[in-house]
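> Return atomic coordinates for the entry below.
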Amino acid sequence: MPLLNLRDVAAATSLRPGVLYRSAQPHALTSEDTRLVTGLRLIADLRGDDERRPGDWAAVLGGAVRHATLGAGSTSSPAQLATLPADLDLGDLYAGLLRHRAAWFAGVIAEIADGLPALVHCAAGKDRTGMVVALILDLLDVDHEAIVRDYALTAPALPDILLMLGLSGADGPAAVPGALLDAPESAMRTFLATLDELGGAETFLLTNGLTADRIERLRAALLP
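The predicted structure follows:
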């Protein structure tokens, strides 16, 4: 199966192409999918330990590509999702994660800065991936409307993603808040508004452990 929700972050922005990619988690990849990692140095996996399957990247990892599993501070396992309120507001969830998982975000972005060209993914490639990518884009002074557009590009892929994650069908969505089954622009707008309240990505990330040299590394690699 092709890697779902795969795209170059440059597609919705004016950044340099071929440097930063995002996607959903791997699923039934074969050795024929080695083209997915051509030119990459890092695959940054944002899933929690309870979400990963042993060897789910094994068919395509090779050469100098490093698989960094970075999900210790965040998870969206079925058990975790079932604990969330049914009337969950996705923007509020994003804002809460930004405030309470600040060091995790800074650590993830440090790994990405050290590993470009990189692919970043979580389960759907929407929530954790969307927030990490949004932080990087804000750090690079990308217009907020472009950040929202990049986030919303996940929406057309969601039916296939939900099917792959087992969240589609009679028994799937009932245990998951409906907000998690969509990629509304309003959620990313709330995230970005909260980020502004915290001083913007550069201030936020420097305060929480990202170093200035890594910020410069991101800018040198991604800005045209």
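> C-alpha only now, for contacts and for neighbours.
Will do.
> so how far is Pro26 from the spatially most central residue of the chain?
Centroid-nearest residue in the chain, with C-alpha atoms, centre = their mean: Thr129, separated by 0.9 Å. From Thr129 across to Pro26, the span is 14 Å (C-alpha to C-alpha, to the nearest Å).
> Gly18 now?
Gly18 is 19 Å from Pro26, where distance means C-alpha to C-alpha.
> quick one, which of those two is more surrounded?
Pro26 (22 against 18; other C-alpha atoms under 10 Å).
> Might you report the residue contacts of the more buried one?
Contacts here follow C-alpha atoms under 8 Å, 6 or more residues apart in numbering; on that basis Pro26 touches Leu3, Leu4, Asp56, Trp57.
> Write a ChimeraX command that selects only the buried members of the residues you listed.
Filtering those down to the buried ones (16 or more other C-alpha atoms under 10 Å) takes a single ChimeraX command:
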select :3,4,57
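> Need the distance between the two termini of stretch 159-170.
First-to-last residue span, stretch 159-170, C-alpha to C-alpha: 14 Å.
> got the contact list for that stretch?
Applying C-alpha under 8 Å, 6+ apart, the external contacts of stretch 159-170 come out as Leu4, Asn5, Ala24, His27, Ala123, Ala124, Gly172, Pro173, Val176, Leu181.
> Another for comparison:
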Amino acid sequence: MQQTLTLDQAEPNLAPVNLRDLGGLPVDGGVTRSGVLLRSDDVSVMPAAFAQQMIDDGVRSVIDLRSPEEALLTGRGPLTLPGVNYHHLALTASVSVPENISRELMSASATPELVGAWYADLVESQARQLAVGVTLVAMNDGATVFHCAAGKDRTGVFAAVVLSLLGAATETISADYAATASRLPRLYPRLRAILGQLIPETQLTAGQDQGAMMGAHAASMDAMQRILVERHGSVAEPIRRAGLSDSVIALLRGRLVDAHD
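Now for the predicted structure:
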């Protein structure tokens, strides 16, 4: 049986490097409010002092988008104090992409169009999980941090859904996704330290041209949005069909949007 990796076993100073606030982004009728919703790479092995600072800054809910095997490996981590709620909403069954397309996606010839198509499929297949996650954000009294391993793919999809529901432009959503690109040189060494038991070394080599899947290209998120609009009329429509109500969307706007004067 796979054992959980304790913080004592993890390498020191593994503070998140792709943690950022979703505040200040232009959306329909205003801008997103700062200090309410944060996206991140893996928070499960952060130093205890870093976790305490996040709690002191108002984090009251963690949405974990990692696969069951990832969550088993490192556990929930130090964001465990009373009053901090933890929700595991796995968007993939394993740490890698689905087996039937993994070789193509992970190849050096993988294109942003292919990555975007996988993201669109993820929105469709995990629409119920995404609807639950959006509901949790809307109903949380404090700040929420959502994360996967790198804070890029599954986290990027969740962020895109939330921003789409708030009426963000395609360019805004893609730019938020692409902001990860500048963090990749620091991100991949961190992933090697955390997920070295689960992911081949060749998939986590910073600076090596491994195709669009290992990067963070705005064109990948552009493709996801275009595909979902073509199939459903909007990025958010699959989430609405999965049960997300207008009342919850209104709560989400109330939580996340500072209206223009």
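> TM-score of the superposition?
Remark: TM-score between the superposed chains equals 0.86 [TM-score structural alignment, normalised by the length of structure 1]; 222 aligned residues with a C-alpha RMSD of 2.7 Å.
> Show me where the stretch 151-261 of structure 2 has its helices.
Assigned by DSSP state H, counting those that start in this stretch, the stretch 151-261 of structure 2 shows helices spanning 154-165, 170-178, 184-195, 218-232, 237-241, 246-256.
> Aligned to His67 of structure 1, what sits in structure 2?
Using TM-score structural alignment, the partner of His67 of structure 1 in structure 2 is Tyr86.
> Is that match within a helix or a strand, and which one?
strand 85-88 (DSSP states H and E).
> Tally up the residues packed near the counterpart of Thr32 of structure 2 in structure 1, please.
Matched by TM-score structural alignment, Thr32 of structure 2 corresponds to Leu15 in structure 1. The burial count assigned to Leu15 of structure 1 is 20, neighbours taken as other C-alpha under 10 Å.
> count of neighbours near the aligned residue in structure 1 for Asp21 of structure 2?
Residue correspondence to structure 1 (TM-score structural alignment): Asp21 of structure 2 is matched to Asp8. When neighbours are counted by other C-alpha under 10 Å, Asp8 of structure 1 registers 18.
> follow-up on the earlier one: in terms of secondary structure, what does the strand holding Tyr86 of structure 2 contact?
For strand 85-88 of structure 2, the elements it packs on are strand 59-64, judged by 3 or more C-alpha pairs under 8 Å, 6 or more residues apart in numbering; DSSP states H and E.
> Relative to structure 1, what is the average displacement of the strand it packs on?
When structure 1 is overlaid, strand 59-64 of structure 2 sits 0.9 Å from its aligned residues on average, using mean C-alpha distance after the TM-score superposition for structure 1.
> who does that strand touch, helix- and strand-wise?
Against strand 59-64 of structure 2 (3+ C-alpha pairs under 8 Å, 6+ apart) you get strand 85-88, strand 143-147.
> what span of structure 1 lines up against the last one?
The alignment of strand 143-147 of structure 2 onto structure 1 (TM-score structural alignment) covers residues 117-121.
> Run the chain-centre distance for that stretch.
9 Å (C-alpha atoms, centre = their mean, to the nearest Å).
> Repeat that for stretch 214-222 of structure 2.
14 Å.
> Identify the residue range in structure 1 corresponding to it.
Under the criterion TM-score structural alignment, stretch 214-222 of structure 2 matches residues 181-189.
> For the match of His67 of structure 1, list the residues it contacts.
Tyr86 of structure 2 makes contact with Ser61, Val62, Ile63, Asp64, Arg76, according to C-alpha under 8 Å, 6+ apart.
> Around the third one, how many other residues sit close by?
Ile63 of structure 2 has 22 neighbouring residues, counting by other C-alpha under 10 Å.
> Please identify the residue in structure 1 that aligns with it.
When structure 1 is aligned by TM-score structural alignment, Ile63 of structure 2 is paired with Ala44.
> A helix includes Leu79 of structure 2, no?
No: in this structure, Leu79 of structure 2 is coil, not part of a helix, as judged by DSSP: H, G, I helix; E, B strand; the rest coil.
> what's near enough to touch it?
Ser44, Ala51, Gln52, Ile55, Val62.
> right, and the first one touches Gly77 too?
Spelled out, it's Ser44 of structure 2. Yes: using C-alpha atoms under 8 Å, Ser44 of structure 2 is in contact with Gly77, at 3.9 Å.
> of the two, who's got more company?
Per other C-alpha under 10 Å, whichever of Ser44 of structure 2 and Gly77 has more neighbours is Ser44, with 28 against 18.
> ends of the match of stretch 214-222 of structure 2, how far apart?
OK, stretch 181-189 of structure 1 end separation, C-alpha to C-alpha: 17 Å.
> hmm, back to that, now structure 1: which of the contacts of Tyr86 of structure 2 match?
Conservation of the contacts of Tyr86 of structure 2 in structure 1, assessed by both residues aligned by TM-score structural alignment, their matches' C-alpha atoms under 8 Å: retained contacts are Ser61, Val62, Ile63, Asp64.
> Name the member of those with the shortest distance to Val134 of structure 2.
Val134 of structure 2 lies nearest to Ile63 out of those, by C-alpha to C-alpha, at 9.9 Å.
> Roughly how far does the closest one sit from Gly83 of structure 2?
14 Å.
> and what of Glu237 of structure 2?
33 Å.
> Please say which of these two ends up with more neighbours.
Glu237 (20 against 12).
> rewinding a little: of the kept ones among the contacts of Tyr86 of structure 2, closest to Ala160 of structure 2?
Of all those, Ala160 of structure 2 sits closest to Ile63, with 15.2 Å by C-alpha to C-alpha.
> hmm, what's the outermost residue in structure 1?
Farthest-from-centroid check, structure 1 (C-alpha atoms, centre = their mean): Ala170, 27.4 Å.
> residues near Ala48 of structure 2, how many?
17.
> Quick one: map it onto structure 1.
In structure 1, Ala48 of structure 2 lands on Ser31 (TM-score structural alignment).
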